[in-house]
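1. Could you work out the structure for the sequence below:
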Amino acid sequence: MTTRNVQAHLDLVNCDHEPIHIPGSIQSHGVLLVLKEPELTLLQVSENVQTMFGIPAQSVLNHHVSCLLEPSQVEILTRVLLSEDIQSANPIKLRAKAGKRKLYLDGIVHRIDGLLMLELEVAELKESASFVELYRHLKASLTRLQLSSDLHQLCQVAAEEIRLLTGFDRVMIYRFDEQWNGVVVAEDKKAHLHGFLGLQFPASDIPALARELYLKNWLRLINDAGYHPAAIVPVINPLTQRPVDLSYAVLRGVSPVHLEYLKNMEVRASMSISLLKGNTLWGLIACHHFTPKYIGHEMRSMCELVGQIVSMQLLNKQKIEEYRYGMQVKNLQTHVASLIMKEEDGMKGLKRYGRELLKLVNAQGLAICFDEGYDAVGQVPGEAELRPFIQWLWENMREDIFATSHLPGIYQEAREAKFKEYGSGVLAISISHIQRAFLLWFRPEVIQTVNWGGNPDEGVKEGKSLTDLHPRASYEIWKQTICLTSLPWQLCEIQAATELRSIIVDKALQDIVLKQTLGLWLRQ
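-> This is a model prediction of the structure:
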């Protein structure tokens, strides 16, 4: 493992162990009440109860929730708690008094670990008045999303529509790769801001626990990264004897590492909307603002809906694109198979239709190998490079098919200039288990320049201890050149090669049977 890989591994391990689901505090623009059911006794509260209600946090513990809410409002809450799906009632419109002030609140409830969680945010009354207007905007947004012609356009429209609905300074569509690095695939922003489109970000920016929480919650809002955390008192829940789990809490406190990350980017408010492909986190709609920004519950609900619609469309668009290309490959495979089966000699047919075989898997070179000889079509490594590779395949190929887009990673000789120019990627099928008979498709090295948002080698650094973590300080473009790699082989291409092998074997058996039958007939 290289020094860079070791550091990246340590970054991920450290970040993945940060207990972000039990921060012990909440964002201070709302209040958290942890209640015991059915008594509705206050077991824990956030210390900013005093700021909202004018009552010290310690003085309400072990009291009925009516010490904060009027009896009529407790009755409303109780009716919701008796329903089968309490979350469908969110937000619960509640009223309360704080001295001479009247409070209009949005109550959000959920249950976890046998506890009832009630989060209270001051309601934005003006939102209700403009709901019809918001609905009209939402309807137009959904229409644009549904009319998107492909995946790229869908992502761009999603970024534009979320920014139009919310007014964030920057909205990005952030897609994860197989190693959980992220890349910005679409962006809408204020004209004067520098662009993040095309930038990649290392997996340590959004560690495993954070990704798990994005699977549990469609939306995450940080309305002011400069907030003062409101601690939960007491720290340990008296029933569970452990810190309260805030995985599903809207007000969940933010990791200090993430707050520093936002500060380094000069971002003051952020909102993230999950994009799912089936049950997998495909990416995020990431929103940034450079001043504090609060998004009310009604608007958050609309943004969640947009995220859900985009998620469904993602699956459909990707399937359609894969299907279209897959059908092209399938049609070509059928055509090639019919040509080969018509040939008297199957091996000669392969040589005759080499160009069609290249198109079948979108390769630039093909070597048809049999015993000590081979025939080449297109761009393949030279004989001095190819023969040792055929021997290596014969000794190491354990299955009937072998595919890689990074051959130099497992075959050292492929690093040489004469080889990598034509064969950094290879797709091979073994035609016989008793002879050196292969079809080898080659793809050349594609040198890629990856633009990272900051140096990925810096990752997340330890401070004075393993729990003292700090993100990288700069997000200026950092370029990395990736060599010795070809374009990846798609699943439908590998399947086409596999099915072609079956056709070739069937043809060979057919030729053998035909020759045996002809021999018997001649002897008679």
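
2. alpha carbons only for contacts and neighbour counts from here, please
-> OK.

3. May I ask you to name the longest helix in the chain?
-> When the chain is parsed with DSSP state H, its longest helix is helix 297-342.

4. Specify the local secondary structure of residue 522.
-> helix (DSSP: H, G, I helix; E, B strand; the rest coil).

5. Could you do residue 193 as well?
-> With three-state DSSP as the basis, residue 193 sits in coil.

6. For burial, what's the neighbour tally of it?
-> 9 (other Cα atoms under 10 Å).

7. do residue 309 as well
-> Using other Cα under 10 Å, the number of residues around residue 309 comes to 16.

8. what's near enough to touch it?
-> Contact partners of residue 309, counting by Cα atoms under 8 Å, 6 or more residues apart in numbering, are residue 142.

9. For the comparison step, fold the sequence that follows:
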Amino acid sequence: MMDRQTINSSSIDSLEILLHRMMNRIRQSLELPTILNGTVAEVRAFLGTDRVKVYQFHPDGNGKVVAESVQSQRLPSLLGQNFPAEDIPPAARELFLRARQRSIVNVSLQQIGVSPLDCLETGEVLDVDDIRFRPVDPCHAEYLTAMGVQSSLVVPILHRDQLWGLLVSHHADPRQVTERELQVVQLVADQVSIAIAQSTLLSQTRAQAQQEATINRVATLLHSMTEMKLQQALEQIVSALKGIGGRVYISAQDSGQAQLLTCGMQPVLSEKRKNQSSRQKRTQNSKFKTQNSSTHVAAPVEQYPSWQSCFSEEMQSGENGVWAIADLYQSTVPSDLVQAFLDNQIRGVLVVPLRYRQQQLGYLSVFRQAVEVETLWAGRYDQDDPRHLRPRKSFETWRELKQEQADEWSTSEIELAQALGSHLAMAIHQYELYRQVRALNADLEKDIQERKQAEIKFVP
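-> Just a heads-up that it's a prediction; the model follows:
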């Protein structure tokens, strides 16, 4: 047991040098990968161990090695490899988070030392660095042995009161970790937490700037008094939202004619649906025009009763009326609409209602296709152990390829689509007013000409 304020005076210089280098890295670069790569190199040089890595958790509980410094002749590289959530039990994660517990394992002695920074019951910071040793769980020891590791040190990395990841040191030989080394690595982990916060803020600022630039480009195309460049704006929107296609449907206004602009991949109507929509079109006496198409075409999917009823329900239940579906297979969308999209490999749909002052003007739609997801795993579980009750025997890289995976719409993408939809609705409304003014002026000019002609006829 050792008070945190007491550090051996002979080691103060080396400690200050290490922390000074770490702080310089953070000041010189806000790029997190650069900072993490420097961190693992510095920590491995300080500890003299065979491998130091930074392990980041994913939202699903799995994790990935995102930075590593390794003596490849002693231990294999794990950089870029993923580990399943089952490798770190929920109880261990809870201790990492709530108690900021560090762990030290010596496989040869079959013992683990744990050192919490916070009291698990009260959350208060403890006054001493207390490393308590007990027998290590046999599965844990077997797990490390399969990795070729005889001693390990694990320090949690927190961000916004969440368990962001772990700073881990591995050594191929038995090795004791001193209290001073634990203190230094903890201070480094604290610096990493600061770097993550700064990098996250930078990423958010960059994303916001990129979104604002996209909005400005689209607004420039839309808000013109003489010409509304809807087609170019639609192409910009589809590109910004990483879609394979999109469309803007403008409902029939006073002109009595609906409009449809398309870009890229579009839903495909079956012959049966085309015939049904054509009959519907004649029944409703609805006219619309679409770019690059013949006069006799089926009505757009936006005029389907199934579209209108489904989207109406989504507007009532969804956030701000946005219809964001990553996977049509897993949605409640009517089967006729689903088939219209899937026939052209459209898997995800994002629809934004275009409204201005409570008036429904139409829809903005962006489409995505399924994607392939490749994951590198550190070893593969035994097929005979589906519950992962035993540690795997090998950590040889296993490449998993999943096809036809849904591509989720992120919160920032939905917010961007909402902002772009607002500009579209405003521009459509303004352009309709401009069209009405032009039509009124044309009518007035016609009346004036007719009156002039009439006056000429009656001149004696």
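
10. Superposed, how do the two chains score by TM?
-> TM-score for the superposed chains, counting by TM-score structural alignment, normalised by the length of the second structure: 0.70, backed by 383 aligned residues with a Cα RMSD of 4.0 Å.

11. circling back: average distance between the longest helix of the first structure and the second structure?
-> Here the mean offset of helix 297-342 of the first structure against the second structure after fitting is 1.5 Å, by mean Cα distance after the TM-score superposition for the first structure.

12. Might you calculate how far that helix sits from the centre of the chain?
-> Relative to its chain's centre, helix 297-342 of the first structure lies at 17 Å (Cα atoms, centre = their mean, to the nearest Å).

13. swap in stretch 287-304 of the first structure?
-> Mean-position distance between stretch 287-304 of the first structure and its chain equals 21 Å (Cα atoms, centre = their mean).

14. So what does residue 76 of the second structure match up with in the first structure?
-> Residue correspondence to the first structure (TM-score structural alignment): residue 76 of the second structure is matched to residue 194.

15. quick check: longest strand of the first structure.
-> strand 101-112 (DSSP state E).

16. need the contact list for the equivalent of residue 322 of the second structure over in the first structure.
-> With TM-score structural alignment as the criterion, the equivalent of residue 322 of the second structure in the first structure is residue 401. With contact set as Cα under 8 Å, 6+ apart, residue 401 of the first structure has these partners: 427-430, 498.

17. again, but for residue 369 of the first structure
-> Contacts for residue 369 of the first structure were tallied using Cα under 8 Å, 6+ apart; they are 375, 436-440.

18. Next: residue 178 of the first structure.
-> With the criterion set at Cα under 8 Å, 6+ apart, residue 178 of the first structure makes contact with nothing.

19. how close does the residue nearest in space to the middle of the second structure sit to residue 204 of the second structure?
-> Among the residues of the second structure, residue 410 comes closest to the average C-alpha position under Cα atoms, centre = their mean, at 5.0 Å. According to Cα to Cα, to the nearest Å, residue 410 of the second structure stands 13 Å off from residue 204 of the second structure.

20. coming back round to it: how deep is the match of residue 76 of the second structure tucked in, by neighbour count?
-> Counted by other Cα under 10 Å, the residues lying close to residue 194 of the first structure total 9.

21. Trace residue 362 of the second structure over to the first structure, please.
-> So, by TM-score structural alignment, residue 362 of the second structure is matched to residue 437.

22. neighbours of the nearest residue to its match once chain neighbours are set aside, just the number please.
-> On the basis of Cα to Cα, 6 or more residues apart in numbering, the spatially nearest residue to residue 437 of the first structure that is not a chain neighbour turns out to be residue 370, at 4.4 Å. Applying other Cα under 10 Å, we find 16 other residues in the vicinity of residue 370 of the first structure.
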